[in-house]
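**Q** Pasting a predicted model and its sequence here:
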Amino acid sequence: MSDTPRAERKKQRSLSPIWIVPLVAVLIGAWMIYDNLSKLGPSITLVMDNAEGIEAGKTLIKTRNVEVGRVERVRLSDDLQHALITARMSPQAENMLNDETRFWVVKPRIGREGISGLNTVLSGAYIQLLPGSSEQPKRRFQVLEQPPVAPPDAPGLRINLISQVGTAVSTGDPVSYQGYTVGRVEHSEFDPEKREMQLRLYIQSPYDVLVTTTTRFWASSGIDMRLDSQGFRVNVGSLESLVGGGVTFGVPENTAMGHKAKPNATYVLFADEESANEGSYEQYLEYVLLVDDTVRGLEPGAPVEYRGVRIGSVVSVPWHFTAPQPDSLSRFAIPVLIRIEPQRFDNTTEIIDTKAWYARLNRMFGHGLRASLKAGNLLTGALFVDLNFQKDAEPFKAMTFVERRVFPTTTGGFAQIEQKVSNLLDKFNNLDIEPVVNNLNSTLVATQQTMDKINRIAASVDALLADPATGELPANVNQTLRQLSDTLAGFAPDSEGYNELTQTLSRLEQLMADIQPVIRTLNDQPNALIFDRTPTQDPQPRAAK
């Protein structure tokens, strides 16, 4: 039993060397996963209204044409109103993601500036990233429908405009100065509570110096045609504004340039250039005209002129029509609210003394200053308010209408013409027409008799002309003229008749010379032909005393 072999027990190792290979593989895989994760950039979410052209795993995110991310997932939002895009960014793009970062889709577009994005026809659409300079990080962004006008840190000036509803201005429209594009509309939004449009403008450098504190902005509609009391006017803008509109600005004529505008300053956007110029007169005096004539053709904005010089504008026609009127005036007068704008006289931006101006106008009322309606355009019937002095104006007593001072008025040109025509018709009605008609009948009878005599004379003349002897009269006259011509030809200088006549005249002249002594003798002594001529004694000289 003792010779039976026994098994020998040996202590084995706890870990076999064969496990080294998978362990190394696991470590390498972990390192690769760590390395891969460490190189992954942040994940962002993009919100879009429409994910047209966006594909998961294919659509790239670029900035300056360099890939900085890729779309990983495209899905709908929980409320099904938007498309949510999950994108993985590269690590170098992490510093670009902040509050001022902008995203938009680059694809073929046809706009007012031309055609863009044609390079995506073959390669497909991609998302463009515009880095921001803010220090506040952000991971969720709203994708813009249109590319931004300029980067947030672009040199220039950004200002705000407020306009009424209906102004045709939208994002991307040009901002021009005297026809030259100097900026763009960055953003447009409608505020339903205030019922106004809020616009954000970018004026690029170096043109930002053109915007000052006295600058006025107005909408450019391309073609502006007007036919009003000031005539027919046509203004044509640039081709781009002709197609889609835009914004134009400038400083009103005879107005100081003012100081350079501050960033984020707020201005009012006027409907047109005329409204912008009128809006520069912020200080004014309000008066009410109580017009007894018709106001047809008088529109708000019509000029108020003094001897052809515009000094104000019409504000409202009619104004508080149902309000009680002063007892001294007709209850059927039409109230018209006007503004007298003293800034038109000296174009000053300083505060005017309204009390002094009211007092000055009151003194002018005492000297006969009156307002009347006159035709500014006979084609359209547009009226304007004319101020002038009337010599025989009735005294005016100061009064008010709905807490506004009343400006004295007089009848306008059309009313005066109508009154004159009415007076003329009254005079015609008061005339005693019967004697005039009787005299007119007598005159017509005499005229008829005269016409009968003229007709008889004309008949006699016709009979005379029809007589054959009258027809021969021209031939007889011609024969007589020929005979007279032949007779006169016989007395030509070289004819015998002329010579004989000359000799006869010479003999007659000699005879007259010979007979002159006889005539003198007969003058001295008429009886000398019968008696001898009485001899005369020789004169005796007188002796000296």
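**A** Yes, it's here. Numbering: from 1, shown residues only.
**Q** drop to CA atoms for contacts and neighbour counts, all remaining ones
**A** Noted.
**Q** In which helix or strand does the residue nearest the centre of the chain reside?
**A** Centroid-nearest residue in the chain, with CA atoms, centre = their mean: Arg233, separated by 4.2 Å. Assessed by DSSP states H and E, Arg233 sits inside strand 231-236.
**Q** For burial, what's the neighbour tally of the residue lying closest to Gly301 once chain neighbours are set aside?
**A** If you skip the residues right next to it in sequence, Gly301 has Val314 as its closest partner in space, 5.0 Å away by CA to CA, 6 or more residues apart in numbering. Here the neighbour count serves as a burial measure; for Val314 (other CA atoms under 10 Å) it reads 22.
**Q** Quick check: Val314 is in a strand.
**A** Yes. Under DSSP: H, G, I helix; E, B strand; the rest coil, Val314 sits within a strand.
**Q** I figured it hits Val295, correct?
**A** No. Taking CA atoms under 8 Å as the definition, Val314 is not a contact partner of Val295, at 11.8 Å.
**Q** What segments of the stretch 251-400 of the chain are strands?
**A** Chain-ordered strands for the stretch 251-400 of the chain, with DSSP state E, counting those that start in this stretch as the definition, fall at 266-270, 285-291, 303-306, 309-316, 334-340, 369-377, 382-389, 400-401.
**Q** structure B:
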Amino acid sequence: MPESMQRAKRLSQSRLSPIWIVPLLAALIGAWMVWDNITSRGPLITLNMQNAEGIEAGKTLIKTRNVEVGHVEAVRLSDDLSHTVVTARMSRDAERMLNSDSRFWVVKPRIGREGISGLNTVLSGAYIQLTPGKSDESQDNFDVLDQPPVAPPDAPGLRINLVSQVGNSLSAGDPVTYQGYTVGRVESTEFDPDKREMRHRLFIQAPYDSLVTDTTRFWSSSGIDIQLDSEGVNVNLDSFETLISGGVTFGVPEDVTQGSAAKQGATYTLYNSEESAREGTYDQYIEYVLLVDDTVRGLSRGAPVEYRGVRIGTVESVPWHFTAPQPDSLTQFAIPVLIRIEPQRLESGDDVTGDIDDQAVKDRFEKMFKNYGLRATLKAGNLLTGALFVDVNFNDDADPYKPLTFDGKPVFPTMSGGFAQIEQKVSNLLDKLNNLQVEPILERLDQTMQTSQQTLEQVRQIAQSVNAIVSDPATQQLPSSLNDTLQELQGTLNGFSSGSRGYQQLNDTLKQLETLMRDLQPVARTLREQPNALIFDREVKTDPVPRAPQ
């Protein structure tokens, strides 16, 4: 067979068809996209909320400083239906923000004490705000706050804790003021059922945190404080915000040093008022019991104990252990009142916080009880309210001092107060009046009344007689007769005037009389010298001759 007539042989060769390149490339791209999506996705977190108002799956964003760092993927109820569980996907860069002290809250329109906030979410919708923490401990389950935090964790300032009794009305967001100026806010408040006390956390923003020291006192501020006690009426006004919602204010009491700067997380006591905060400074005291025989109506806990107007203590309890046995030396069932003598009130500066020698103070009081008659009495501090206070003073008329104890406490000797003394004097006066012999006095008084009645009858008769005399017509004519007589006398006197005839005759007669008297003078002189001259001749006496000198 010719070579051209030979049939060709089929050779088999295995190779990849180019058509498979496209699906393989698509698979690689898909795998890369899946891997990129997995590696670029951030962590999944769980947010616990009371309700999901304004939260929508796939729409609600999570932001930090107005930058999107995540979004809500699902919203559901918890298994026990007590709250809402929100599942959110965070961005890859947001993983470092999820710490144990990170905070979440919902930004939406709010009307609060500081005004209106969140108006920009009216159109865009609510979103969840994230404030990153600084803790090294990671966390993926968070509780969303009901209110925005007062300040971010990294804000400059001071965070402290307050402890108060049950019944305080503080809540998160209330202002913290210093002399009426807002310097911080209440961050949180909670109740400790084991210790039965309220715990509050405060944030004082910089630079006002330097105002808080270890001697600072905190007290509740209600905006207006009206006190009506034994010291009078006291009215204090604070800011308008505290008037509406209340708040906390602080300061350092008078006569107390400023102290050193407060530390982060320090714990203080929250007092009910500024007065109670000031009283809390005097933490060293000596307790005495007053056994009061008078009424204690008007004496209340917190009333002052004063020595000549200077406060030296406080009434602690009225009454105190009322059913405890009385000392045998007492004759009456007295009312026990517990008081505190606070020697720190008489100190100043650093001495207020210094230690007090209790035994030395007790010995000094014992000496004054025994030798100088130091006694305590109840006195009225406010006549309007009837409030009483304890007045301590020396009394020379005090009974001899006998040391007594009441239920383990030393007894501070007492005396009856001013009202009790007045009551005793009135009672003694009534006793004396009761012991008077009233019947003899009444009999004498009756006799005196009868005599007075007779005298009045005689006076009445005399008055009738005088009235009869005055009513007589002859008596009534006396004034006209007297007037006629006076007129006649006036006419007679007018007849002897200097120019009348009678006056001339009287004048001539007087001149003749004068001449006659002048002529009779020699005769009278002779008769005086020689009475018998009318019968015998008058003797002629010769001139006397003076005697010659011997």
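**A** Cool, the structure landed. Remember, predicted model here, so these are calculated numbers, not experimental data.
**Q** Can you calculate the TM-score here?
**A** Once the chains are overlaid, their TM-score stands at 0.87 when taken by TM-score structural alignment, normalised by the length of the first structure; 540 aligned residues with a CA RMSD of 3.7 Å.
**Q** Three-state assignment for Leu199 of the first structure, please.
**A** Following three-state DSSP, we place Leu199 of the first structure in the strand state.
**Q** Any chance of TSV for the strands of the stretch 251-400 of the first structure, columns distance to Asn523 of the first structure?
**A** Conversion of the strands of the stretch 251-400 of the first structure to TSV gives the following (distance: least, CA to CA, whole Å):
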stretch	distance to Asn523 of the first structure
strand 266-270	120
strand 285-291	106
strand 303-306	98
strand 309-316	98
strand 334-340	109
strand 369-377	97
strand 382-389	94
strand 400-401	114
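**Q** Tell me which of the ones you listed lies nearest to Ser176 of the first structure.
**A** Nearest to Ser176 of the first structure among the strands of the stretch 251-400 of the first structure is strand 266-270; the distance by CA to CA comes to 13.5 Å.
**Q** on average, how far is that closest one from the matching bit in the second structure?
**A** Average distance, strand 266-270 of the first structure versus aligned residues of the second structure after superposition (mean CA distance after the TM-score superposition for the first structure): 1.0 Å.
**Q** before we move on, the earlier item: between the strands of the stretch 251-400 of the first structure, which one is closest to Ile61 of the first structure.
**A** Of all these, the one in closest proximity to Ile61 of the first structure, counting by CA to CA, is strand 266-270 (35.7 Å).
**Q** which residues in the second structure does that closest one align to?
**A** Matched against the second structure by TM-score structural alignment, strand 266-270 of the first structure falls on residues 267-271.
**Q** coming back round to it: who's in contact with the strand holding Arg233 of the first structure?
**A** With CA atoms under 8 Å, 6 or more residues apart in numbering as the test, strand 231-236 of the first structure has contacts from 222-227, 242, 376-377.
**Q** cool, stretch 205-221 of the second structure as well?
**A** Outside stretch 205-221 of the second structure, the residues that reach it (CA under 8 Å, 6+ apart) are 155-158, 183-184, 238, 242, 246-253, 256-262, 268-274, 277-278.
**Q** pretty sure Val106 of the second structure is touching Leu130, no?
**A** No. Counting by CA under 8 Å, Val106 of the second structure stays clear of Leu130, with 9.1 Å between them.
**Q** Let me see the ranges of the helices in the stretch 401-550 of the second structure.
**A** The residue ranges that make up the helices of the stretch 401-550 of the second structure, judged by DSSP state H, counting those that start in this stretch, are 418-435, 438-471, 473-495, 501-529.
**Q** a markdown table for the ones you listed, including mean neighbour count?
**A** As requested, these are exported to a markdown table (neighbours: other CA atoms under 10 Å):
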| stretch | mean neighbour count |
| --- | --- |
| helix 418-435 | 12 |
| helix 438-471 | 12 |
| helix 473-495 | 11 |
| helix 501-529 | 12 |
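**Q** Out of the ones you listed, the one nearest Phe322 of the second structure is which?
**A** Distances from Phe322 of the second structure to each of the helices of the stretch 401-550 of the second structure were compared using CA to CA; the minimum, 21.1 Å, belongs to helix 418-435.
**Q** How far does stretch 262-280 of the first structure sit from its chain's centre?
**A** A distance of 17 Å separates the centroid of the chain from that of stretch 262-280 of the first structure, by CA atoms, centre = their mean, to the nearest Å.
**Q** List the buried residues in it.
**A** Residues 266-273, 276-278, 280 are the ones in stretch 262-280 of the first structure that count as buried (16 or more other CA atoms under 10 Å).
**Q** quick one: what's aligned to Asp140 of the second structure in the first structure?
**A** Aligned counterpart of Asp140 of the second structure in the first structure: Arg139 (TM-score structural alignment).
**Q** picking that back up, so which of the strands of the stretch 251-400 of the first structure is nearest Ala87 of the first structure?
**A** The minimum distance between Ala87 of the first structure and the strands of the stretch 251-400 of the first structure falls on strand 266-270, with 38.0 Å, by CA to CA.
**Q** And for Ala276 of the first structure, nearest residue in space, chain neighbours not counted?
**A** Counting by CA to CA, 6+ apart, Phe270 is the residue found nearest to Ala276 of the first structure once chain neighbours are left out, at 5.4 Å.
**Q** I'd like the distance between that neighbour and Ala93 of the first structure.
**A** 43 Å (CA to CA, to the nearest Å).
**Q** Look up the closest residue to Asp397 of the second structure, ignoring the ones flanking it.
**A** Nearest to Asp397 of the second structure is Gly373, by CA to CA, 6+ apart, at 7.8 Å.
**Q** That neighbour reaches Ala398, doesn't it?
**A** Yes. With contact taken as CA under 8 Å, Gly373 of the second structure and Ala398 are classed as touching, separated by 5.7 Å.
**Q** which of those two has more neighbours?
**A** Taking other CA under 10 Å, Gly373 of the second structure and Ala398 do not tie; Gly373 has more neighbours (20 against 16).
**Q** how about that one, what does it touch?
**A** With CA under 8 Å, 6+ apart as the criterion, the residues that contact Gly373 of the second structure are 394-401.
**Q** With Phe333 of the second structure instead?
**A** 293, 326.
**Q** mind running it again at 6 Å?
**A** With contact taken as CA atoms under 6 Å, 6 or more residues apart in numbering, Phe333 of the second structure is in contact with no other residue.
**Q** what are the ranges of the helices in the stretch 101-250 of the first structure?
**A** Under DSSP H, counting those that start in this stretch, the stretch 101-250 of the first structure gives helices at 120-123, 239-244.
**Q** How about residues contacting the shortest one?
**A** This points to helix 120-123 of the first structure. Helix 120-123 of the first structure is touched from outside by Lys107, with contacts defined as CA under 6 Å, 6+ apart.
**Q** cool, the last one as well?
**A** Applying CA under 6 Å, 6+ apart, the set of residues contacting helix 239-244 of the first structure from outside is Gly222.
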